[in-house]
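Engineer: Next comes the sequence, and after it the predicted model I'd like to discuss.
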Amino acid sequence: MGSSCGRVCWKWRSPLRRLAGFSRLLSTAALAPQICVVGSGPAGFYTTQHLLKHHRLARVDIYEKLPVPFGLVRFGVAPDHPEVKSYGAEDNRILGIPGENLSGVYSARAFVGWYNGLPENRDLKPDLSSETAVVLGQGNVALDVARVLLSPLDILRKTDITEGSLAAIACSKVKRVWLVGRRGPLQVAFTIKELREMINLPGTRPLLAPADFTGLGDVIKDVPRPRKRLTELMVKSALEKPGEKEAGRWASATKEWGLKFRRSPLEVLSAADGKQARGIRIAVTRLEGSGESARAVPTGEVEELECGLILSSIGYRSLPLDSAIPFDPKLGIIPNSLGRVQGEPGLYCSGWVKRGPTGVIITTMNDSFDTAQSVLEDLQTGVLHLSSSKEGFKSVRSILHSRGVHPVTFSDWEKIDAAEVARGKLAGKPREKIVDPQEMLQLISH
């Protein structure tokens, strides 16, 4: 039990690795089940909320590996979008191409963790000395990363971005960001809100090639409304003459971003020293099929993009919790039925480890309610054999104490929270996140 911090967070702290809302029943009596939820992100909290709301005798303890709660709500996608932060898996998909380990190449997950104050990424030190950055991927995370790279400092200063990240971005030479996708405009994964904000970002102009959007007006007539509205916005920005105000803003812009479609990464190119990325070689693709099922097939044509910063935003995946717990490495999920872990009575899962890395917080909320409902149904029907010999947190606490691990309580977190808010107030920000777990622990030890 325990981890690098040596503490457990408010009766929290994951005994192994934090997954998005992993729960096991540790019971004391048939009418008063004790439930353990591992992971204090949205999946864990929403599961807990539903259990407590619908079972008045239930006792739920939430365990978290860090001294601070809330998972992706705290460490999610963009500091200027606290309401839509949207990742919760612990690992990222690799590109699987030569050169991806060169300096200047980072996963979007690590980059996001860096500017959001995730302790494990606090020492990332991304190289922002290149004028051009390439983001591999065309989802909301990709757009958020591009927006943070290009946003005016006055906007970022009002968010809870970390002090170190803000200082690094203030010295950034990046003035152009390409978002590269294997497929076409009809398959982008970002949403209209994020696209509109990117188009209207002060000091920047969009680079959308008219040829990519010509003729799409007829194609989108029968697609679902969200996809239709999103595509119409791209078509308008690419093909229609901008209004006077917009044209003036774009003409004076010092930074720019663009979408490159039907391009698939082949190799990260190294500089003369063999250590630093200088560009990326990409295959030009064509689409076979249509809609969401369209596949990108290489045409044989190859292009190169000069860039010193490459961010991979091609998706996230969960990691296995323990060898004793089923895990599907291909899908990155724990095999389950409505949250019930296959072959493990009393064990449940929620969040991305349950369904895979898709959706945002509202998706996770509904998914977590479904898992909690499965727990409640199993309690009601007697599927779960509860025993008074299992002591719940009392038993866990004795194990922790025997190992010299001292839990961080919710009251302890409130001290950390107050310190962060106070530091933020001095800087005119919502909070100044503490990124060093040892510093957090020192705060609560006084």
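Structural biologist: All right, it came through fine.

Engineer: Only C-alpha atoms from now on, for both contacts and neighbour counts.
Structural biologist: OK.

Engineer: show me the contacts for Glu267.
Structural biologist: By C-alpha atoms under 8 Å, 6 or more residues apart in numbering, the contact set of Glu267 is Ile97, Pro98, Gly99, Glu100, Ile280, Arg281, Ile282.

Engineer: Taking those residues, please make a PyMOL selection of just the buried ones.
Structural biologist: Applying 16 or more other C-alpha atoms under 10 Å to the contacts of Glu267 leaves a buried subset, and the PyMOL line that selects it is:
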select buried, resi 99+100+280+281+282
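
Engineer: Kindly present the contacts of Glu267 as JSON lines, with separate columns for secondary structure and distance to Ala142.
Structural biologist: Output for these, formatted as JSON lines (DSSP: H, G, I helix; E, B strand; the rest coil; distance: C-alpha to C-alpha, whole Å):
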{"residue": "Ile97", "secondary structure": "coil", "distance to Ala142": "19"}
{"residue": "Pro98", "secondary structure": "coil", "distance to Ala142": "22"}
{"residue": "Gly99", "secondary structure": "coil", "distance to Ala142": "20"}
{"residue": "Glu100", "secondary structure": "coil", "distance to Ala142": "17"}
{"residue": "Ile280", "secondary structure": "strand", "distance to Ala142": "17"}
{"residue": "Arg281", "secondary structure": "strand", "distance to Ala142": "19"}
{"residue": "Ile282", "secondary structure": "strand", "distance to Ala142": "18"}
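
Engineer: Can you tell me which of the contacts of Glu267 is closest to Glu301?
Structural biologist: Ile282 (8.8 Å; C-alpha to C-alpha).

Engineer: SS state for the nearest residue to the closest one once chain neighbours are set aside?
Structural biologist: Excluding its sequence neighbours, the residue lying closest to Ile282 (C-alpha to C-alpha, 6 or more residues apart in numbering) is Pro265, at 4.4 Å. Secondary structure, DSSP: H, G, I helix; E, B strand; the rest coil: Pro265 is strand.

Engineer: just checking, Pro265 touches Val284?
Structural biologist: No - contact between Pro265 and Val284 fails when scored by C-alpha atoms under 8 Å: they sit 9.1 Å apart.

Engineer: export the contacts of Glu267 to JSON lines and tack on distance to Leu179?
Structural biologist: Output for the contacts of Glu267, formatted as JSON lines (distance: C-alpha to C-alpha, whole Å):
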{"residue": "Ile97", "distance to Leu179": "18"}
{"residue": "Pro98", "distance to Leu179": "20"}
{"residue": "Gly99", "distance to Leu179": "19"}
{"residue": "Glu100", "distance to Leu179": "17"}
{"residue": "Ile280", "distance to Leu179": "13"}
{"residue": "Arg281", "distance to Leu179": "14"}
{"residue": "Ile282", "distance to Leu179": "13"}
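
Engineer: try it against this one:
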Amino acid sequence: MRHFAVIGSGPAGFYTAEALTKAYGERARIDILDRLPVPYGLIRFGVAPDHQSIKAVSKRYEKVATTPGVRFLGNVHLGADVSIEELLHYYDAVVLATGAPHDRRLGIPGDDLPGVVGSAAFVGWYNGHPDFADLDPPLHGPAAAVIGNGNVALDVARILAKTPDEFVGSDIVGHAFEALAGSGIRSISLLGRRGPHQIAMTPKELGELGYLRAATPLVDLADLPPAEADAALEPGLRKSVAHLRDFARAGPDETKPKRILFDFFAKPLAIEGDGKAERVIVERTRLAEDGSAQGTGETYAVDASLVVSCIGYQTPAIPGVPYDEKLGRFPNSGGRIAERLYGVGWARRGPTGTIGTNRPDGFEVAEAIAALFPPEGESSDRPGSAGLDRLLAVRGCDPVPFEDWRKIEAAEVAAARAGNPREKLVRVEDLLRASGH
């Protein structure tokens, strides 16, 4: 028998647990720990609420969680309830799948003004993350700015632009649904330092903007390179740029009251306002030969009482674990951070790739662990789950197992608005109450 602990119950954590069960079969005992009482991490709190088909991958993770030898333990706080040193004592190997839940700061004057929020916070707010339930973003003004040219920026812009009817079938939480229904925002500017050929937006997400009931996506034809230059792009990016060309040709739809403005070659310099965000000062850029954005000295203002920064995330440091401040993640070699300590997903790579990218990550680390502890080798002399359970009992920690997560899920499904799959509970105390803890 071998004992393993996986810290984090998002995609990276579950793919790692799946890989370990395949490598060891009945000889593995795997505990998946999460500080929240609910599993699935990024699937529950990061994937847009109107992208239910993507969230369906949680069914695969449910199968892993109910595999003999695998336990989900929610409501266990790393650091407060158990340390890395203690976990390494109890388990043969510990895998950090903690993701990258913290926003990178913009690092410009005014980025701390009220009205400036990071995408992790804003997405967490409309997805029901307990840490951001009280965010209360300012939606009263007529204009918002979204800084970034990736899919998260698209998600934020799309959510801001949708009508209440367009959220039918989603699991957007009630407090966000009501606030967005009363929003005064009519103009959403997407600010990106470089041009259309440098975006990190996928075709599906871009194409959705063309079907919004009340909003028109607008692209300046002058920002687009010559059409023949698209041939050199990889296929996915070429399709994305084709959407931008379609938006540019179509122009504004006067029957729709909202605008999503793609402002390319726009580098934010500062956020200004009288005690709160009111405008973003932007410098016009141009592409250098190496593809970087160079300032031209030309500046202008973009009105925005809400500024959402979508420029990336970082993994929080953990006491006792090496940490790279510059990269915002755990330094590692092939996933190995230190002896018997590994990282997977964004905690290993940084915030890159899709949900599926985490699967080969988890299997690679599982292979490394199997090489260290051959599946047909001797059994471990470490206490594993039994040792952790005794420690948590002494410290007054009451873990939420998977069967009690199902009670939470049932309560959320029962409370759903008509046409929607669930109404998420957004307070830890409510989640624990629904779980029976």
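Structural biologist: Structure received. Every value quoted in this text rests on a predicted model; they were computed, and no experiment measured them.

Engineer: TM-score of the superposed pair?
Structural biologist: After superposition, the two chains reach a TM-score (TM-score structural alignment, normalised by the length of the second structure) of 0.86; 395 aligned residues with a C-alpha RMSD of 2.0 Å.

Engineer: residue in the first structure matching Ala133 of the second structure?
Structural biologist: Ala133 of the second structure maps onto Arg122 in the first structure when the alignment is built from TM-score structural alignment.

Engineer: What of Arg348 of the second structure?
Structural biologist: Looks like Arg348 of the second structure aligns to Lys354 there (TM-score structural alignment).

Engineer: Would you mind finding the longest helix in the first structure?
Structural biologist: Ranked by number of residues, the top helix in the first structure under DSSP state H is helix 361-381.

Engineer: residue range for the next helix-or-strand element following it in the second structure?
Structural biologist: Moving toward the C-terminus from helix 361-381 of the first structure, the next helix or strand (DSSP states H and E) is helix 393-402. Matched against the second structure by TM-score structural alignment, helix 393-402 of the first structure falls on residues 385-394.

Engineer: And for stretch 364-373 of the first structure?
Structural biologist: Against the second structure, stretch 364-373 of the first structure falls on residues 358-367 (TM-score structural alignment).

Engineer: in the matching stretch, what counts as buried?
Structural biologist: Neighbour counts over stretch 358-367 of the second structure (16+ other C-alpha under 10 Å) mark Asn358, Arg359, Pro360, Asp361, Gly362, Phe363, Glu364, Val365, Ala366 as buried.

Engineer: ok, of those, which one's closest to Gly377 of the second structure?
Structural biologist: After measuring those against Gly377 of the second structure - C-alpha to C-alpha - the closest member comes out as Ala366, at 15.4 Å.

Engineer: Give the full set of residues in contact with the closest one.
Structural biologist: Taking C-alpha under 8 Å, 6+ apart, one finds Thr16, Ala19, Leu20, Ala23 in contact with Ala366 of the second structure.

Engineer: how close does it get to Ala17 of the second structure?
Structural biologist: With distances taken as C-alpha to C-alpha, to the nearest Å, Ala366 of the second structure is found 8 Å from Ala17 of the second structure.

Engineer: could you list every residue that touches the equivalent of Gly203 of the first structure over in the second structure?
Structural biologist: Under the alignment (TM-score structural alignment), Gly203 of the first structure maps onto Ala214 of the second structure. Neighbouring residues of Ala214 of the second structure by C-alpha under 8 Å, 6+ apart: Ala161, Lys162, Thr163, Thr255, Lys256, Pro257, Lys258.

Engineer: any idea which of those residues has the most stuff around it?
Structural biologist: Ala161 (26 neighbours; other C-alpha atoms under 10 Å).

Engineer: Run a quick check on that residue versus Leu261, I expect a contact.
Structural biologist: No - the criterion here is C-alpha under 8 Å, and Ala161 of the second structure misses it with Leu261 at 11.5 Å.

Engineer: what touches both of those two?
Structural biologist: Ile188.

Engineer: Can you tell me, leaving aside adjacent residues, what's nearest to Tyr183 of the second structure?
Structural biologist: No Tyr there; residue 183 of the second structure is Ser. Leu139 (5.0 Å).

Engineer: Oh, that last question was meant for Ala142 of the first structure, not what I typed.
Structural biologist: Ser313 (5.8 Å).

Engineer: Under the alignment, what does the one you found map to in the second structure?
Structural biologist: Ser313 of the first structure maps onto Cys310 in the second structure, by TM-score structural alignment.

Engineer: again, but for Pro345 of the first structure
Structural biologist: In the second structure, Pro345 of the first structure lands on Glu339 (TM-score structural alignment).

Engineer: What is the burial count for its match?
Structural biologist: Glu339 of the second structure has 9 neighbours, counted by other C-alpha under 10 Å.

Engineer: same check, this time on Glu298 of the second structure
Structural biologist: A count of nearby residues for Glu298 of the second structure, using other C-alpha under 10 Å, gives 9.

Engineer: can you check the one 3 residues further on too?
Structural biologist: One way to gauge burial is a neighbour count; for Ala301 of the second structure, by other C-alpha under 10 Å, it gives 16.

Engineer: Kindly provide the distance from the alignment partner in the first structure of it to Ser398 of the first structure.
Structural biologist: Aligned against the first structure by TM-score structural alignment, Ala301 of the second structure finds its counterpart in Glu304. If you measure Glu304 of the first structure against Ser398 of the first structure using C-alpha to C-alpha, the figure is 59 Å.

Engineer: before we move on, what about Val174 of the first structure?
Structural biologist: Counting by C-alpha to C-alpha - Val174 of the first structure and Ser398 of the first structure are separated by 52 Å.

Engineer: Same drill for those two, tell me which one is more crowded.
Structural biologist: Val174 (21 against 12).

Engineer: Apart from its neighbours in sequence, what residue is nearest the residue mapped onto that one from the second structure?
Structural biologist: Alignment note (TM-score structural alignment): Val174 of the first structure maps to Ile185 of the second structure. Closest residue to Ile185 of the second structure apart from its sequence neighbours, by C-alpha to C-alpha, 6+ apart: Pro142 at 4.1 Å.
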